[in-house]
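Colleague: My questions are about this predicted structure, shown below with the sequence.
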Amino acid sequence: MKTTPEHNRRMAEMTFASVYPHYITKVERKGRTQAELHQVIEWLTGFTSQDIENLIDEKVTFKVFFQKARLNPNAHLIKGVICGYRIEDIDNPLTQKVRYLDKLVDELAKGRKMEKILRSAS
């Protein structure tokens, strides 16, 4: 799917720290925990809870966030629609990675089983 250059630029320049509180609110409102959120982020990126806190303190952009990440080799298994975009069809690699994270957070908030979210029960 074609995303606009402006959309891709906004994704790259957005800070992880600005979005993270929304992730917390979303999952906790649905009865999930910060520890579960961190488990999902660690699966996708390789970041530990301490790494996540450091990245928040550093106010890194999503561009830097994903440059530092070790993307899970099964990330390509994350499919579906998020914010009106079909993830597997997004043509900008960084925007696609941001949407991978958004999709995992959505699945966690919707009560999906962790082994399904982490694509371990394929």
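Modeller: Right, received. Where do you want to start? Numbering: from 1, shown residues only.

Colleague: going forward, measure contacts between C-alpha atoms and count neighbours the same way
Modeller: Will do.

Colleague: just checking, Ser120 is part of a helix?
Modeller: No - under the criterion used here (DSSP: H, G, I helix; E, B strand; the rest coil), Ser120 is coil, not part of a helix.

Colleague: tally of neighbours for it?
Modeller: 9 (other Cα atoms under 10 Å).

Colleague: contacting residues for it?
Modeller: Ser120 is in contact with no residue at all, counting by Cα atoms under 8 Å, 6 or more residues apart in numbering.

Colleague: okay, now the one to match up with it:
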Amino acid sequence: MKKAYDQDERIANMTFTSVYPHYVTKVEKKGRTIAELHQVICWLTGYNEKKLQSFTEEKVTFETFFKNASLNPNAQLITGVICGYRVEEIENPLTQQVRYLDKLVDELAKGRKMEKILRTT
């Protein structure tokens, strides 16, 4: 149980700014665009492009990033395994939200159609 708590605390204190460049690298390496990445992030969080830009410049933690987000109601449809964890079974809400984002970025990088990533079909 301590392991899960340590992971939750580590994720809460991680900054969005420190992870964002990795998201960009991952999707661009697979032929996707930053615009598509932003579309996915904005879909999940409810942020607009301007707000997302401010978060990439500031050193906000994931805790702050998601505390101010309006999570998409279809986020619960995000399922599967990411980083060895089944996202729908993660108990800590913040950790689950970060893993939702990781899963969406992973799906984008793997070439999944945007309609499927955004859970519209």
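Modeller: Looks like it arrived, so ask away. What you see is a predicted model, and the numbers here were worked out from it, not measured in a lab.

Colleague: now the residue nearest to the spatial centre of structure 1: how far from Gln39 of structure 1?
Modeller: Note on structure 1: the residue nearest the mean C-alpha position is Leu101, at 1.4 Å, using Cα atoms, centre = their mean. Going from Leu101 of structure 1 to Gln39 of structure 1 by Cα to Cα, to the nearest Å gives 12 Å.

Colleague: Pro21 of structure 1 too?
Modeller: 16 Å.

Colleague: again with Asn72 of structure 1
Modeller: 13 Å.

Colleague: my read: the residue nearest to the centre of structure 1 touches Ile41, true?
Modeller: Yes - using Cα atoms under 8 Å, Leu101 of structure 1 makes contact with Ile41 at a distance of 7.2 Å.

Colleague: got the residue ranges for the strands in structure 1?
Modeller: With strands called from DSSP state E, structure 1 shows them at 81-82, 85-86.

Colleague: In JSON lines: these, plus distance to Thr3 of structure 1 and mean neighbour count.
Modeller: Converted to JSON lines, the strands of structure 1 look like this (distance: least, Cα to Cα, whole Å; neighbours: other Cα atoms under 10 Å):
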{"stretch": "strand 81-82", "distance to Thr3 of structure 1": "13", "mean neighbour count": "13"}
{"stretch": "strand 85-86", "distance to Thr3 of structure 1": "9", "mean neighbour count": "14"}
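
Colleague: Alright, that wraps it up for me.
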